[in-house]
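Novice: have a look at this prediction, sequence included:
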Amino acid sequence: MSLAATSGADDGLYIGLMSGTSLDGVDGVLLRGPSPQWMTLGHAHRPFPHELRQELLALNTPGDNELHRSAVAAQGLAEVYAEVVHALLAAAQVSPSDVRAIGAHGQTVRHRPDLGYTWQINAPATLAEHTGIAVVADFRSRDVAAGGQGAPLVPAFHQAIFGREDRSVVVLNVGGMANLSILRPGLPPLGFDCGPGNCLLDMWCEWQTGHAFDANGEWGAAGHVREDWLADALSEPYFKLPPPKSTGRDLFNADWLNQWLGPHGLTDGPVSDGQMARDVQATLCELTARSAALAIHDHAPDAVEVVVCGGGALNGDLLRRLGEQLPGVRVGRSDAHGLDVMQVEAAAFAWLAWCHLSAQAGNVAGVTGARGARVLGALYPA
């Protein structure tokens, strides 16, 4: 991966860490930049221990003793973050003193910009202690304080990597949620969360099969889309809201899924009819594809290419459905542009850490709805 240099802080090494709403673990990327161009030097991944994953998932909804539980979970998250950092340093044979900063997004458990807050579980001081590297964290809060959604924060980074001077491009990141970046020649990027990504798919798959996700979408591909069920799902008011907008597990969660399943006689328990179970999965996959495609039709009708990244890019059935919904548009993965699908968001937070140290704005006000450009994050020195 390479992208054009931008004026700012001195050249150096930066690490980005990302653990998204899919809760599949932590991805870390080591970057060198900014001049003459940003280069990816390494990638590492660590899955969450089962107990930590379950606790992070549980903390997305109200429960007992949340303050204590979230503090303990934050320490566990910092330990996994540190493991990823040490793996990156070892593989690249780099000393902690050579790295200028780590950008650590934290784990979103509540996102309520309508109430003026967003909450990412994190322990950046612990991470700085464990690694001996300065940490930049809490990227969303300043944008929310300025009246923004605090998300998505990646469109400016997407513009730098995937933007083209001769055509309009959409970057579709499919993590637990799905978000779009609309990149047009000569114009600032646009972007918003378009709806669920993998979260509902993974939830239903785990309920029915015991597996955390549907590998390559093969289980769901054997199902049939129930168009009446899909129409019910697409009636969700969020899909019709104008941007700027953002969403998360506060909306698309087990309660949402059960409310959708209930009228069709289904619950969150195992379904005895295997074909019916696969039909639900196929319909949920179509929901992710069609909600994204509808957003692209409405807000980026001139797009000639859609670059897909995030864990959802590994779902072949989802990519096929996106292609069917976007005839005449080239749909492909970010790998073709030199950046692995699981590295894009982590790389973005390394870049945002550089922006913080450079005193450069990390948000795009036209994307988030903030009152203006803001330097994002808080610094925890080594």
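Specialist: Perfect, thanks for sending it.

Novice: from now on I want contacts and neighbour counts done on CA atoms only, so please keep to that.
Specialist: Will do.

Novice: what comes into contact with stretch 290-309?
Specialist: When contacts are taken as CA atoms under 8 Å, 6 or more residues apart in numbering, the neighbours of stretch 290-309 outside the stretch itself are 167-174, 178, 180, 182, 194-195, 234, 239, 321-322, 325-326, 328-334, 340-342, 344.

Novice: likewise for stretch 318-330?
Specialist: Applying CA under 8 Å, 6+ apart, the external contacts of stretch 318-330 come out as 217, 285-286, 288-290, 293, 303-306, 312-313, 331-332.

Novice: below is an additional structure, to be compared with the one above:
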Amino acid sequence: MTPCLRFVSAAILKVDGRGLNACFDVIHQLNVRTPADVRAMLEQGGAGLTNGTQLPGMVSRLVSELQVVNVERLLNSCGVSAEKVTAVGQRGPVCGREFWKQTGSATSIGDPAILAEATGLTVMDHFEQRDIAKGGSARGLDVLPMWLLLTKAVDSISARPKIVVRLDHSIELFYLPARRKNRPIPPIAYRQLGPGFALLQQLQTLCDTQPITQPVSAASVADLLGQLKLEEVAADSPHQVQTVCDAIVQQMPELLASSVVLNHSLETFWADSIHQAIDQHFPRSPEFAEMIVLGRGARREKLVQQIADKFPGVTVTTDVQRGWISGAVGASIAAILATLHVDQVSGNLPDLTGATAARVLGRITPGNPGNWRGVLGQMELAARQTMPLREAI
């Protein structure tokens, strides 16, 4: 389970098989809207975390209590007893990248002890920290679970890759090759294009104060954002996003003429950037079979159509068309990271994160004795199985 700033989302996954041969199916999903006061605290950087004035203890408790409510509602609504759940993967919103400059990573908001105590389930969280401990940046950590979620292990060599476009707080691209049974992980590509809706929301607050109504050309917007090196801006860094906003106000105030102008200009820029990045950085052969658009951008039909127009002949689908609610993919990724920990499979790809070695990710907070014994039993069973040398930890 994982919350974005708007929702606290949870999903129950059915897992068939183990490790890289496992098949994951989302069988139940649910989200709870984040209360306005909690969301305001998160948007302000976790009650002072960004400037180091105080630790986000209150925010962690509030988010964790929402997660408890979500887990209980989800189990009750689908009739699944807690005894049948192996573990909970917990990921919260991130805040405070400036405060944590020594690692280059933000801290995750949420208290696993509250979730474990209330539900009796073993909780696994802090997936990023083990990668950071080995010198990684933890960026691109969702690549492997995304690949496992959206591809099926097959024997055929004719299966084609997929492209995933996640248009949300930030814009991320995933190249997911076909998954073959009992084979090592093939090359998976990942590209981050900088802040998406994190930048749009910040700029929308400035639109009403700008009376200029001059038209804006797509080329000029692309040139300016290219000069600002938007790809290097972290969406969870309020300072970096604010710096970009200040530069736009000074150099291109006409972009803020109205909310309509701003949305149209950024959507055009996003579609062009996505096409250019895929063309330049992802393998061209074999041709990819499908493009999947996730996140808030998937709910903008014009934006999805703009992206589809850039790739004629390619099937473009969204999480809405697949029946996934807001946040279900993020919650599923957290669950898969927890499953990889139980199966003792490394969850990071050093070539993407920059870590010096692959590691089993996550920190464990035991649930009640019965659930904890079940988790230990599965981890012991996984440890007895033979793994390829490149995956052994």
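Specialist: Okay, I see it. Quick caveat, the model's predicted, so the values are computed rather than measured.

Novice: the contacts of stretch 290-309 of the first structure in helices, which ones?
Specialist: Residues of the contacts of stretch 290-309 of the first structure located in helices (DSSP state H): 234, 321-322, 325, 344.

Novice: between these, which is closest to residue 40 of the first structure?
Specialist: Within these, the smallest distance to residue 40 of the first structure is 10.5 Å, found for residue 344 (CA to CA).

Novice: quick one: the alignment partner in the second structure of that closest one from residue 369 of the second structure, how far?
Specialist: Matched by TM-score structural alignment, residue 344 of the first structure corresponds to residue 329 in the second structure. Using CA to CA, to the nearest Å, one gets 30 Å for the distance from residue 329 of the second structure to residue 369 of the second structure.

Novice: do the same with residue 190 of the second structure
Specialist: When CA to CA is the yardstick, residue 190 of the second structure and residue 369 of the second structure sit 40 Å from each other.

Novice: got the contact list for the match of residue 344 of the first structure?
Specialist: Under the criterion of CA under 8 Å, 6+ apart, residue 329 of the second structure has no neighbours.

Novice: look up how far residue 278 of the second structure lies from the counterpart of residue 116 of the first structure in the second structure.
Specialist: With TM-score structural alignment defining the correspondence, residue 116 of the first structure maps onto residue 103 in the second structure. Using CA to CA, residue 103 of the second structure is found at 29 Å from residue 278 of the second structure.

Novice: show me what contacts the equivalent of residue 67 of the second structure over in the first structure?
Specialist: Using TM-score structural alignment, the partner of residue 67 of the second structure in the first structure is residue 81. The neighbours of residue 81 of the first structure, taking CA under 8 Å, 6+ apart as the test, are 17, 26, 127.

Novice: among these, which recur in the second structure?
Specialist: Here is what carries over to the second structure from the contacts of residue 81 of the first structure, by both residues aligned by TM-score structural alignment, their matches' CA atoms under 8 Å: 17, 26, 127.

Novice: which ones among those lie within strands?
Specialist: Secondary structure assignment (DSSP state E) places 17, 26 from these within strands.

Novice: which one of the kept ones among the contacts of residue 81 of the first structure sits in the busiest neighbourhood?
Specialist: Neighbour counts for these (other CA atoms under 10 Å) peak at residue 17, which has 29 neighbours.

Novice: for the nearest residue to that one once chain neighbours are set aside, list the residues it contacts.
Specialist: The spatial neighbour of residue 17 of the first structure that comes closest, neighbours along the chain excluded (CA to CA, 6 or more residues apart in numbering), is residue 28 at 4.5 Å. Remark: with contacts taken as CA under 8 Å, 6+ apart, residue 28 of the first structure is in contact with 15-18, 43-45, 84-85, 88, 343, 346-347.

Novice: looking at the second structure, which of those residues hold up?
Specialist: Contacts from the contacts of residue 28 of the first structure that recur in the second structure, judged by both residues aligned by TM-score structural alignment, their matches' CA under 8 Å, are 17-18, 43-45, 84-85, 88, 343, 346-347.

Novice: give me the more crowded residue out of residue 190 and residue 369 of the second structure.
Specialist: Neighbours were tallied for residue 190 of the second structure and for residue 369 using other CA under 10 Å; the higher tally belongs to residue 190 (21 against 12).

Novice: how far away is that one from residue 277 of the second structure?
Specialist: In this structure, residue 190 of the second structure and residue 277 of the second structure are 10 Å apart, going by CA to CA.

Novice: likewise residue 321 of the second structure?
Specialist: According to CA to CA, residue 321 of the second structure and residue 277 of the second structure sit 25 Å apart.

Novice: which one's more surrounded, these two?
Specialist: More crowded of residue 321 of the second structure and residue 277, by other CA under 10 Å: residue 277, with 14 against 11.

Novice: can you map out the helices along the stretch 51-200 of the second structure?
Specialist: Read by DSSP state H, counting those that start in this stretch, the stretch 51-200 of the second structure holds these helices, from start to end of the chain: 57-78, 112-119, 127-133, 143-150, 197-204.

Novice: check which helices and strands the shortest one sits against.
Specialist: The one in question is helix 127-133 of the second structure. For helix 127-133 of the second structure, not one helix or strand is in contact under the criterion 3 or more CA pairs under 8 Å, 6 or more residues apart in numbering; DSSP states H and E.

Novice: now do 10 Å
Specialist: With contacts defined as 3 or more CA pairs under 10 Å, 6 or more residues apart in numbering; DSSP states H and E, the packing partners of helix 127-133 of the second structure are strand 107-108, helix 328-342, helix 350-353, strand 363-365.

Novice: and the ones you listed as TSV, adding distance to residue 59 of the second structure?
Specialist: Written out in TSV, the entries for these read as follows (distance: least, CA to CA, whole Å):
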stretch	distance to residue 59 of the second structure
strand 107-108	11
helix 328-342	19
helix 350-353	28
strand 363-365	19
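
Novice: so which of these is the most packed in?
Specialist: helix 328-342 (a mean of 26; mean count of other CA atoms under 10 Å).
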